[in-house]
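Participant: my questions concern the predicted model and sequence given below.
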Amino acid sequence: MQTIDLRGRSLSTAEMLAAVPRATAARAEALATATAIVEDVRVRGEEALREQAERFDRVSGHAIRVPQEQIDEAAAAVAPQVRAALEAAIDRVRRGSAAQVPEDRVTQIGPGARIVQRWQPVGRVGVYIPGGKAPLASSVVMNVVPAQVAGVGSIALASPPQQSEGGRIHPTILAAAALLGIDEVYAIGGAGAIGALAHGVAGIGLEPVDVISGPGNNYVASAKRAVAGVVGTDSEAGATEILIVADAGADARLIAADLISQAEHDEQASAVFVTDSVDLAERVAAAVADAAGRTRHSVRVQAALEGPQSAIVLVDDRAAAVAFSNAYAPEHLELHLVDAEQAAGAFTSAGAVFVGDQTPVSLGDYMAGSNHVLPTGGQARYASGLGSYTFLRPQQVITYDHAALAQARAGVVALAEAEVLPAHGEAVEARFEPAPVTVA
């Protein structure tokens, strides 16, 4: 990993971000390709999906709509320890998601005048689950459970057909879907899956959805941008990110392990370590170098750690570490600080904050009860991770009786005249005019 020394410098937000650039070139290149794939699916439907499956997944002649027997077989065959872990994760995420559903609130504006703020679930959700470098069964849990907790009545799941499985979806992904009661599953991958969920495909009985969620590569993220305005999406999540802030007393071995755990995802993953301790920085660099070559996906890990998007960053003090972290706005933020719980409040921009050295990101990836679908690329400055609220629409229900309308009457008329929209005022005045007499 490179070391970047920011000590003794007063940097703007832009300068701090320039110090550790994100991997953005691949996303820009993917947008045109993803847009064309989505449009092809919209126009040609199943024919386009089959051509894309042969081209990208090296699969042909497979069942795009997954038969129920394949889902049942996967559920029956899943290893007992994996089934138990999925069931535990479902329970924890369900409990964590329940706190994200607001209660209806009634505001009494005056006698006979009230506004009810209620939260309505969308009608139908499409969930995309990658199946390339890692069959993310945990992402089935993270996407489906919040939608179910929100009250969504119809959920469709798409995941790539696997050549190694004879054109079927990875069985662990199917098993997770089965445990959640999802029976509408499609063997579709990449940007084509996003296009199919957004526009629907009549030939396979796939109806369009209202919101699409789920992680994916740059083409999936770009496809979400291509369908924006047609459907809602959770985020354009890119390659995973971890930023760790630590002080001199932190354990270099644990920091190295956590950096490597996220670098394992993808060659474009970002692993950033920030500290004001030169000694700790040197020990972390040595620990990373020692451990990275021994992990199973060492080639992928080393590519990520050696990329320009990963670095050890030296800063002057805690305040500078906070400023850097908040400017960078990482997907995952770990605090290995002696006073981590007290310090956490200062770190305001992160997809999720993992407090203390016994709370690694990998816990959040699977079993913490929090959600692991989080904003990347600095979006944590203004966006949140996936939750039940992703599938809810706030809606105001207004009720006034005649007396309450009378109290607001003059104000409506005055503002309507000021805006030269007299019919607005006339619509209110009509309610105070005598009803016309009907002659028999």
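Facilitator: Received it, and whenever you're ready, just let me know what you need.
Participant: drop to CA atoms for contacts and neighbour counts, all remaining ones
Facilitator: Will do.
Participant: grab the nearest non-local neighbour of Glu306.
Facilitator: In this structure, Glu306 finds its nearest non-sequential neighbour in Met1, 5.3 Å apart by C-alpha to C-alpha, 6 or more residues apart in numbering.
Participant: which residues touch that neighbour?
Facilitator: Counting by C-alpha atoms under 8 Å, 6 or more residues apart in numbering, Met1 makes contact with Ala285, Leu305, Glu306, Gly307, Ser310, Ala311, Ile312.
Participant: putting a second one here so we can go through both:
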Amino acid sequence: MSTQALIRRLDSRTADFTATLDALLAFDNSTDVRVNNAVGEILAAVRSQGDAAVIDYSNRFDGLNVKSIEALELPRRELQAALDSLPAESRAALECAAERVRSYHEKQRLESWSYTEANGTRLGQKVTPLDRVGLYVPGGKASYPSSVLMNAVPAKVAGVGELIMVTPTPRGERNPLVLAAAAITGVDRVFTIGGAQAVAALAYGTQSMPQVDKIVGPGNAYVAEAKRRVFGTVGIDMVAGPSEVLIISDGTGNPDWVAMDLFAQAEHDEVAQSILLCTDAKFIDAVAASIARLLPEMPRRDIIAASLANRGALIKVADLDEACAIANRIAPEHLELAIEHAEPWVEKIRHAGAIFVGHCSVESLGDYCAGPNHVLPTMRSARFSSPLGVYDFQKRTSIIHMSPAGAAELAPVAATLAYGEGLQAHAKSAEYRK
């Protein structure tokens, strides 16, 4: 297979480049009618029937045979047993990653503040943690302990009162790494429930499961659609799209490293996106050769090949300034600056979920153990949103304590504006405080 067949080659100098790039970036994140209908039915059933619907869907979809929600809740001792059963190397890695994530997020904690004006009026902001949060974690053969770390740790740092994890166990298959991560991070309760029914149970509450205030964590199309629909009843982190990496290269470094970094995103699924912007045509040739040589060695080569062919690109750019301008247009989830002297170029980037600076700052380290959160905005939403953090598990309340003098001073201002809006009761309410 030719390299061109593996991944497209583009040049920013061509007349149709912008249109071609926009077409490459376009992704329809809407769900199909079958998913929409199924999710609507599940949400309605759980909302009206509670435990009975959750049990029915869990038995039907996960091949279980349970009679009560209690049978779907794991005791704390089982989480600890999963942690204790891990090989020493796995446990050490999990604990190291958890500690690094915790250390980073502790610096994000918001604090309440206030100030007092000369007339005695006190204004401020009270910061409080959410009471209860639900964490969805894919289960079964899929193993995402990193999702537990990245969601549970900032919630606990924020001071969330109760953290409830849901994770499916198809045919009763439980993932020890996921359960061990729940033990390490101090998850309060774990239910072996998945799919849209788990989201519904968290959002609405049932006879045996309390309603949460916010739902976080990744899932399949059914989970994503369920989260989208319950938003407003509860908060959600985001409805994420396919994973993305954009690499900016000045032609220095090792082309094998760049090829493997592209693979690392492409192996997620066939619609993940991996793009290289490079100033050096010969280096692009070298990366293309690395892709062709390394791909057959990859266990997930079919997924990688489909991803690169569907949504990948190697793009020749005029210079690093142009590369940064294109990067800001793309607003990628992950941005790697594979540049010899990378630090000055960080200031040129306005839109990215996370920036990895220099040849050694590989995105896969960020996924697991660098410290910053790996839950990042996708589909160009880095233009207006941020990585998941402690602040997502805290809420802010305004504090307004008017002194008599302050109320008298501001009453005419408020009344004038209220009369201008035709709201006479507002105006009178203010004027009573003169």
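Facilitator: Yep, that arrived. Every value quoted in this text rests on a predicted model; they were computed, and no experiment measured them.
Participant: and the TM-score between them?
Facilitator: TM-score for the superposed chains, counting by TM-score structural alignment, normalised by the length of structure 2: 0.91, backed by 426 aligned residues with a C-alpha RMSD of 2.2 Å.
Participant: show me where the stretch 251-400 of structure 1 has helices.
Facilitator: 252-263, 278-292, 298-306, 318-328, 340-343, 361-366 (DSSP state H, counting those that start in this stretch).
Participant: before we move on, back to that, gap between the residue nearest to Glu306 of structure 1 and Gly238 of structure 1?
Facilitator: 21 Å (C-alpha to C-alpha, to the nearest Å).
Participant: and Pro130 of structure 1? What does it align with in structure 2?
Facilitator: Per TM-score structural alignment, the equivalent position to Pro130 of structure 1 in structure 2 is Pro138.
Participant: to clarify, my last question referred to Gln268 of structure 1.
Facilitator: Under TM-score structural alignment, Gln268 of structure 1 pairs with Val271 in structure 2.
Participant: from Leu314 of structure 2, how far out is that match?
Facilitator: 16 Å.
Participant: for Ala5 of structure 2, same thing?
Facilitator: For Ala5 of structure 2, the distance to Leu314 of structure 2 - C-alpha to C-alpha - is 12 Å.
Participant: give me the more crowded residue out of the two.
Facilitator: Leu314 (23 against 11; other C-alpha atoms under 10 Å).
Participant: contacts only, for the alignment partner in structure 1 of the more buried one.
Facilitator: Taking TM-score structural alignment, the alignment pairs Leu314 of structure 2 with Ile312 from structure 1. Residues in contact with Ile312 of structure 1 (C-alpha under 8 Å, 6+ apart) are Met1, Gln2, Thr3, Ile4, Val272, Phe273, Val274, Thr275, Ala281, Ala285.
Participant: now distance to Ser222 of structure 1 too, for those residues, in a markdown table please.
Facilitator: Listed next are the contacts of Ile312 of structure 1 as a markdown table, based on distance: C-alpha to C-alpha, whole Å:
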| residue | distance to Ser222 of structure 1 |
| --- | --- |
| Met1 | 29 |
| Gln2 | 29 |
| Thr3 | 31 |
| Ile4 | 31 |
| Val272 | 25 |
| Phe273 | 28 |
| Val274 | 30 |
| Thr275 | 34 |
| Ala281 | 36 |
| Ala285 | 34 |
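Participant: any idea how many residues pack against Asp22 of structure 2?
Facilitator: 12.
Participant: if I've got this straight, it is in a helix?
Facilitator: Yes - judged by DSSP: H, G, I helix; E, B strand; the rest coil, Asp22 of structure 2 forms part of a helix.
Participant: any idea how far Ile247 of structure 2 is from it?
Facilitator: 17 Å.
Participant: closest to Glu419 of structure 1 out of the contacts of Met1 of structure 1?
Facilitator: Ser310 (54.7 Å; C-alpha to C-alpha).
Participant: OK, contacts around that closest one?
Facilitator: Counting by C-alpha under 8 Å, 6+ apart, Ser310 of structure 1 has contacts Met1, Gln2, Val20, Ala269, Ser270, Ala271, Val272, Ala304.
Participant: ok, those in structure 2: which stay?
Facilitator: Of the contacts of Ser310 of structure 1, the ones still in contact in structure 2 (both residues aligned by TM-score structural alignment, their matches' C-alpha atoms under 8 Å) are Gln2, Ser270, Ala271, Val272, Ala304.
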